[in-house]
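[1] sequence and predicted structure, then a few things I'm wondering about:
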Amino acid sequence: MLPALFSPLKLGPFELAHRVVLAPLTRMRAEPGTLAPHVLNAEYYAQRATPGGLLIAEASPVLPTGFGNPNVPGIYSGAQVAGWKRVTDAVHAKGGIIFLQLWHVGRVSHSSYQPGGALPLAPSAVAIGGDLKTMTADGKVASYETPRALVTEEIPEIVTAYRRAAHNAVAAGFDGVEIHGANGYLIEQFLQSHTNQRTDRYGGSIEHRTRFLLEVTQAVVDVWGADRVGVRLSPYGIANGSGEPDPMPLYTRAVEALNSFKLAYLHLLEPRSSGAGRADVDWRNVPSAMVLFRPIWNGVLMAAGGFVGDTANAAIADGYADVVAFGRYFISNPDLPRRLAHGFPLTPYHRPTFYGGAEKGYTDYPAYDEMAEA
């Protein structure tokens, strides 16, 4: 038994029965064409729902310009709202709580995903360089393109899109939302100095670079109320060409500013899992995000990145985190909370089936009892 991990916790208006959270995980299994969740997605989330347990549904673009991968579900159309309603109904039938992660990838895209074949949007015209490649909509490997820099007047329109998406999440039956400000996507592109070379009110100083994050947060809080909104950040991450030379001043300012909202939680990704699903990353001698920012953050702190039962329990028992989000092992163990509570062995995950496909590697992982009977 892991007492800290399985003690109750008040998160916003909710009383969590345990502190094992499903992390938001891109799986690329939405319905082609509509990009709406369907029956298989509802089954996947329902399998992982427990009474009083929190699930964070996968990142969902707030606009058609927000995609960088195939068959990712959106949250801007009526069909997508109806599809997500199927998912939330299935989770609620199991007694679970479910938030939706709101997303825009910014420059982490390709013109093949963009309406009219336009260039991806970003704070500045800075391409993702190095050896990183992207997969185009027709399945080819390509270099990232240099994105188009947003003009100042367009930025409030994207904030408004987050507001609309928040309303859509209400209509879809979610219990709250999480704003994706991590892993090198649009919000983090505004935050970090090498991707934000603007000279207007959204660029330059740390105060200006955090403006977009705070405007999006305010827009979403206006819809949901602060106690049903979380924000995810990755201060020491390097995913998708991200990374700030000295993260502490920037992210200290961001976290301190987010404190004023009194959000449901702050979700921090540990540096050791900065690969954002592309590869296992094991950083040595890199500061822990939860350890660094726990003294700064006043509310519930969620940690994610490479945790197993013992390390998650220790993080909570030591006071560095209040809840822990699990990704890969929640994919391969739909009954993960029960397995951790009883010390049952964990089924290994299979990385080749993470993205795309159908049931295989998605809904066909058995619960422990089913394995024992086999």
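    Perfect, I can see it now.
[2] going by C-alpha atoms from here, please, whenever you check contacts or count neighbours.
    Fine.
[3] end-to-end on stretch 355-373?
    In stretch 355-373, first residue to last residue: 29 Å (C-alpha to C-alpha, to the nearest Å).
[4] same question, stretch 333-345
    Rule used - C-alpha to C-alpha; the end-to-end distance of stretch 333-345 is 10 Å.
[5] how far off centre is whatever helix or strand Ile331 lives in?
    With secondary structure defined by DSSP states H and E, Ile331 is part of helix 328-332. Helix 328-332 sits 15 Å away from the centroid of its parent chain (C-alpha atoms, centre = their mean, to the nearest Å).
[6] list of residues touching that helix?
    Contacts to helix 328-332, defined as C-alpha atoms under 8 Å, 6 or more residues apart in numbering, come from residues 22, 48, 336, 346-350, 361-362, 365.
[7] go on, stretch 200-213?
    152, 159, 181, 187, 190-193, 196-198, 250, 253-254.
[8] return the distance of that stretch from the chain's centre.
    The answer for stretch 200-213 is 22 Å, by C-alpha atoms, centre = their mean.
[9] farthest pair in the contacts of stretch 200-213?
    For those, the maximum inter-member distance is 22.5 Å, found between Thr152 and Arg253 (C-alpha to C-alpha).
[10] and the gap between the closest residue to Gln197 other than its chain neighbours and Phe307?
    Sequence neighbours aside, Ser124 is the residue nearest to Gln197 in space, at 5.8 Å (criterion: C-alpha to C-alpha, 6 or more residues apart in numbering). Separation of Ser124 from Phe307 (C-alpha to C-alpha) stands at 35 Å.
[11] swap in Leu132?
    Leu132 is 26 Å from Phe307, by C-alpha to C-alpha.
[12] what's the answer for Ala165, then?
    Applying C-alpha to C-alpha to Ala165 and Phe307 gives a distance of 31 Å.
[13] settle it for me: which of these two has more neighbours?
    In this view Ala165 and Phe307 are compared by other C-alpha atoms under 10 Å, and Ala165 has more residues nearby, 27 against 20.
[14] right, and the more buried one touches Leu102 too?
    Yes. Judged on C-alpha atoms under 8 Å, Ala165 makes contact with Leu102 at a distance of 7.4 Å.
[15] would you write a PyMOL line that selects the buried entries of the contacts of helix 328-332?
    This is the PyMOL syntax for the buried subset of the contacts of helix 328-332, where burial follows 16 or more other C-alpha atoms under 10 Å:
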select buried, resi 22+48+336+346+347+349+361+362+365
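[16] next up, a structure to set beside the first:
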Amino acid sequence: MSQKYETLFEPLMLPNGVTLNNRLVMAPMTTQSSFVNGMVTTDEILYYKRRSKGLGAVITACAHVQENGRFAGSPSAATDAHIPGLAKMARAIQENGAKAILQVFHVGRMGDTRSLRGEHPVSASAVPALREEAEVPRALTTEEAYEMVEAFKEAVRRGIQAGFDGVEIHGANTYLIQQFFSPHSNRREDHWGGTLEKRMALPLAVVKAAKDAVETYADRPFILGYRFSPEELEEPGITMDDTLALVDELKRTGLDYLHISTGDVMQTSIRNKSQKKPVVQAIAEAVNGEIPLIGVGSIHTPEKAEEARKMGMDLIALGRALLVDPDWAVKVQEGRPGDIRHILKQSDPEQAEDAALPDAMWEYLLSRPGWVEIEE
């Protein structure tokens, strides 16, 4: 292994005492491959097993906490009947020494009646997303918001009982938790909205409920993380000032890490073009080492991973790089970064088999030209 990459393979002890073997984790990515009822498929299990080698942790695709919080092909953590399948997923990840982290979410207004099998999407307020054919969601009642918090708590319990090493709360990528934090989607005037502090109420309540589940059900140290998107383009939308206020509250809750969701780990503010500092660096400076940070976004080479480490990212999440080459981490650690595969050849049956991508995920990748480089 080249000395310039050795910091990627240093172990990291999280605040709860759990040690990750190195600083590389697999980013949560939607496989769209679970059964219609949210049960985990064999294809998904093989997909995770193939990619867990050489990593400190694997964060799964988002599992919905309520049936009205799903999208097509998402795994479910909404009922106890889903625990056995989730357990198989956890074991497949852990077989190669990586920690298994279950991401939990609710789709909120990003769902639609078709994918919800006739149910109407819900959100903080009856404000549609700014996308084509977005449906106007139904605003959750005050009581339903409390029930949502309980649903997240129960999903964490199921993650514990399925044998996962941790859970990541998905408060990013415009899904329900972010919708409660966003001034665009949250126009409420009750306990759950209005001021910045009240817009933080549901995210912080979910974290507290998750902590309660860990204290009640876990018989060993259990990792708890939170993912967030730093900004929104919507007006009004989440600003960096909003996010720094939320981060300040989150780091007091006893979480083990914060995961900053960006399309490119080097990106600067999408709202303030005069700000030239990468947003992850600005957050790292504000956090000042008080809680581990995960950086993600267009990290395809070990050089870029090292750049992100130098900006204050304690952990580096690899997404598309691991879709194309599941052995990315192994090759870097063995001093073979030149052998990393950067193009998927769909016509090569051996390579397609080696990639272990579920059919639904192949279709998804092909429908998004340029997201990963695919040679037909």
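    That came through fine. Since the model is a prediction, treat every value here as computed from it, not as a measurement.
[17] in terms of helices and strands, where is Lys331 of the second structure?
    Counting by DSSP H and E, Lys331 of the second structure is part of helix 328-333.
[18] could I get the full set of strands for the stretch 201-350 of the first structure?
    229-233, 265-269, 301-304, 323-326 (DSSP state E, counting those that start in this stretch).
[19] tell me which of these sits nearest to Ser112 of the first structure.
    Closest among these, using C-alpha to C-alpha: strand 229-233, at 27.5 Å.
[20] tell me what angle the closest one forms with strand 265-269.
    20 degrees (axes from the mean of the first three to the mean of the last three C-alpha atoms, to 10 degrees).
[21] chain center to strand 229-233 of the first structure: distance?
    On the basis of C-alpha atoms, centre = their mean, strand 229-233 of the first structure sits 8 Å off its chain's mean C-alpha point.
[22] superposed on the second structure, what's the mean shift for it?
    Compared with the second structure after the fit, strand 229-233 of the first structure shows a mean deviation of 0.4 Å (mean C-alpha distance after the TM-score superposition for the first structure).
[23] count the neighbours of Gly263 of the second structure for me.
    So Gly263 of the second structure, with other C-alpha under 10 Å, has 12 neighbours.
[24] and if you look at Ser2 of the second structure?
    11.
[25] surely it and Gly335 touch.
    Yes. Taking C-alpha under 8 Å as the definition, Ser2 of the second structure is a contact partner of Gly335 at 5.9 Å.
[26] about what we covered before: Serialize the strands of the stretch 201-350 of the first structure to a markdown table and add fields for mean neighbour count and distance to Ala317 of the first structure.
    Formatted as a markdown table, the strands of the stretch 201-350 of the first structure follow (neighbours: other C-alpha atoms under 10 Å; distance: least, C-alpha to C-alpha, whole Å):
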| stretch | mean neighbour count | distance to Ala317 of the first structure |
| --- | --- | --- |
| strand 229-233 | 24 | 22 |
| strand 265-269 | 26 | 17 |
| strand 301-304 | 26 | 13 |
| strand 323-326 | 26 | 10 |
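[27] re the thing from before, what touches both of Ala165 and Leu102 of the first structure?
    Val62.
[28] what about the longest helix in the second structure?
    The residue-count maximum for a helix in the second structure (DSSP state H) belongs to helix 142-161.
[29] what's the mean deviation for that one versus the first structure?
    Mean deviation for helix 142-161 of the second structure: 0.6 Å (mean C-alpha distance after the TM-score superposition for the first structure).
[30] the stretch 1-150 of the first structure: strands as residue ranges?
    Along the stretch 1-150 of the first structure, counting by DSSP E, counting those that start in this stretch, strands occupy 9-11, 14-16, 20-22, 54-61, 97-103, 121-122, 133-135, 141-143, 148-149.
[31] out of those, which gets nearest to Ile238 of the first structure?
    Among those, strand 133-135 sits nearest to Ile238 of the first structure (C-alpha to C-alpha), with 14.6 Å.
[32] what's the closest one packed up against?
    In terms of contacts (3 or more C-alpha pairs under 8 Å, 6 or more residues apart in numbering; DSSP states H and E), strand 133-135 of the first structure is packed against strand 141-143.
[33] what helices and strands are in contact with the strand it packs on?
    If you count contacts as 3+ C-alpha pairs under 8 Å, 6+ apart, strand 141-143 of the first structure packs onto strand 133-135.
[34] re earlier: give me the buried entries from the contacts of stretch 200-213 of the first structure.
    Neighbour counting with 16+ other C-alpha under 10 Å marks 159, 181, 187, 190-193, 196-198, 250, 254 as buried within the contacts of stretch 200-213 of the first structure.
[35] so which of the residues you listed sit within helices?
    Short answer: those in helices (DSSP H) are 159, 187, 190-191, 250, 254.
[36] alignment lookup: Thr347 of the first structure to the second structure.
    When the second structure is aligned by TM-score structural alignment, Thr347 of the first structure is paired with Arg341.
[37] picking up where we left off before, which one of the ones in helices among the buried ones among the contacts of stretch 200-213 of the first structure is nearest to Arg272 of the first structure?
    The nearest member of those to Arg272 of the first structure, counting by C-alpha to C-alpha, is Leu250 at 19.8 Å.
[38] what number of residues lie near the closest residue to that closest one other than its chain neighbours?
    Using C-alpha to C-alpha, 6+ apart and skipping residues adjacent in sequence, the residue nearest Leu250 of the first structure is Ile206, 6.0 Å away. If you count neighbours by other C-alpha under 10 Å, Ile206 of the first structure ends up with 18.
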